[in-house]
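> fold the following and give me the result.
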Amino acid sequence: MTAYSKQNLVGIVGLGLMLSMPACTPIKQARNVEESGFLGDYSALREGQNGEALKIYLNPNYPQICNNYDKVLIEPVGIWVGKNSDMATISPDDRQMLVNHLHGSLVNELGKHYQIVRTPQPGTLRIRAAITEAEGSWVALDTVSSFVPQLLVMSKLKEIATGTGSFVGKASGEVEITDASTGERLAVAVDRMVGNKSVTGVTGKWDDVTRTFDDWSDRMAYRLANCGANRPEQ
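Predicted structure coming up:
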């Protein structure tokens, strides 16, 4: 890893514990996402279809070789801070919580299908993931606006114009999946999710973001375990 990468990959953590999730406001996929530079090479990515990340690559050979993998190595999740990124303003405690949650969610979901290992072995998938954007919702305002029709209408108008409502969280992330022994690239995804305004509001600042992490982890685990097939709509 280059010196630049080390300086920009912050909040590296070890194995995170899965955090409990209260009822949360719904989330939805954003209209677009910016590449952060974490993955390095984006040339093979295509625009995602329904049920896929906004930008995605799947090795055409993966459906034929997917059953060769029964283990997964999850590298420590990091926060990638690029130029003019608001991520640098997030408190250290919140950064730690976010990377812990994403790592724990990956362990929880992938562990349903694979043995979690710490060293490369035959039949192992290597997962590299980074949070590239995370903005908490305005908890008090979100709760109030969800119950006041005028404010809910204002949020919907903003959503029509920008693709995201007022006072909701959002998150972007990137992941690369390779063969842990050969380094062959098997899959890449770049995605962005935003809070979707609802009458229930949120109960915590990071509800939209942590729910996004759980959705990403579930979707990734399903697709890897099912040889590239998309997860059924939920």
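> CA only for contacts and neighbour counts going forward, please
OK.
> show me where the chain has its helices.
In the chain, the segments counted as helices under DSSP state H are 3-8, 62-65, 92-110, 139-147, 149-162, 207-225.
> output those helices as CSV; include the columns mean neighbour count.
Shown next, in CSV, are the helices of the chain (neighbours: other Cα atoms under 10 Å):
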stretch, mean neighbour count
helix 3-8, 11
helix 62-65, 13
helix 92-110, 21
helix 139-147, 18
helix 149-162, 14
helix 207-225, 22
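> to compare against the first, here's the next sequence to fold:
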Amino acid sequence: MKLASMMSTLCLASLGLVGCSSNVTQPDEYSGFLGDYSQLKEAKSPSGVEVMRWVDPKLDLKQYRSVYIEPTQFYPKPQPTVKIPQNTLYGINRYYDEALKREIGKDLPLATAPGPGVIVVRAAITAVSSKTEGLKPYEIIPIALVAAAVSTASGIRDQETTLGTEAQFIDGGNNKVIAQVVRKGSGKPLQNDTQVMQPSDVKNVIDGWAADLHQSFQKLKKQ
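Have a look, this model is predicted:
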């Protein structure tokens, strides 16, 4: 069998998903956290990363005085593995909280509860994976916590770390969704298939997400 045919077969067979790795989160990778994905459109974040996004065309940020960031969560709830243990999951979740508060807090004061004049940020981490570079199937059912099985020969290859998120922004007065975003990113590669993932391996991804939200707020304020 030719190499191209072998790679195609591998890509299609991995967890029954159609399509290999893409920079943009595909519909079959949606977790269900947002509920309705019908209005999402492909767009570029302020840093130039391709994302799926929707913003209410009638949105006026001037009517909001503060922002309430709900504790971030994993969706669906993951099961720890040897490569991605519970302390890693906890650390990723905690750092996402910190990054959102740090960056969005530059735009609006942080509120202690939802209410009129408050934007509610509801975010979830929907995929965490470590995969052998070059194969890159995107595992997501349940949350992508399974390391790819590799042979002794391929075990020396770097393992790519991937993180996915879905977030919605809600009017704290009437609970209306005013914006949504779905995106993913790659963290630091692991040296081999036995290295345990650490929160620091994906901090650059989370920092990028939070910084883009800050820049998006700035752009929307000027409209």
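> relative to K71 of the first structure, which of the helices of the first structure is closest?
Go through these one by one with Cα to Cα and the one that ends up closest to K71 of the first structure is helix 92-110, at 9.1 Å.
> what angle do the closest one and helix 207-225 make?
Direction vectors for helix 92-110 of the first structure and helix 207-225, defined by axes from the mean of the first three to the mean of the last three Cα atoms, to 10 degrees, enclose an angle of 30 degrees.
> against the second structure, where does helix 92-110 of the first structure fall?
With the alignment judged by TM-score structural alignment, the segment of the second structure matched to helix 92-110 of the first structure spans residues 86-104.
> which other residues reach the matching stretch?
By Cα atoms under 8 Å, 6 or more residues apart in numbering, the surrounding residues in contact with stretch 86-104 of the second structure are 67, 69, 71-74, 80, 110, 125, 197-199, 202-203, 206-207, 210-211, 213-214, 217.
> just to revisit the earlier point, turn the helices of the first structure into a markdown table, including distance to G183 of the first structure.
Rendered in a markdown table, the data for the helices of the first structure read as follows (distance: least, Cα to Cα, whole Å):
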| stretch | distance to G183 of the first structure |
| --- | --- |
| helix 3-8 | 19 |
| helix 62-65 | 14 |
| helix 92-110 | 19 |
| helix 139-147 | 42 |
| helix 149-162 | 39 |
| helix 207-225 | 17 |
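> would you tell me which of those helices gets closest to I177 of the first structure?
Proximity of those to I177 of the first structure was assessed by Cα to Cα; the nearest stretch is helix 207-225, lying at 9.5 Å.
> what's the mean distance for the closest one versus the second structure?
For helix 207-225 of the first structure, the mean deviation from the second structure after alignment is 1.5 Å (mean Cα distance after the TM-score superposition for the first structure).
> circling back to that earlier point, select, out of the helices of the first structure, the one closest to A30 of the first structure.
Using Cα to Cα as the measure, helix 149-162 is the one of these that comes nearest A30 of the first structure, at 9.6 Å.
> map W54 of the second structure onto the first structure.
Pairing criterion TM-score structural alignment: the partner of W54 of the second structure within the first structure is identified as Y57.
> show me what contacts its match?
Y57 of the first structure makes contact with 44-46, 186-189, according to Cα under 8 Å, 6+ apart.
> narrow the residues you listed to those that are buried.
Applying a neighbour-count criterion of 16 or more other Cα atoms under 10 Å, the buried members of the contacts of Y57 of the first structure are 45, 186-189.
> just give me the closest of those to G165 of the first structure.
Looking at those and their distance to G165 of the first structure, the nearest is A189, at 24.3 Å (Cα to Cα).
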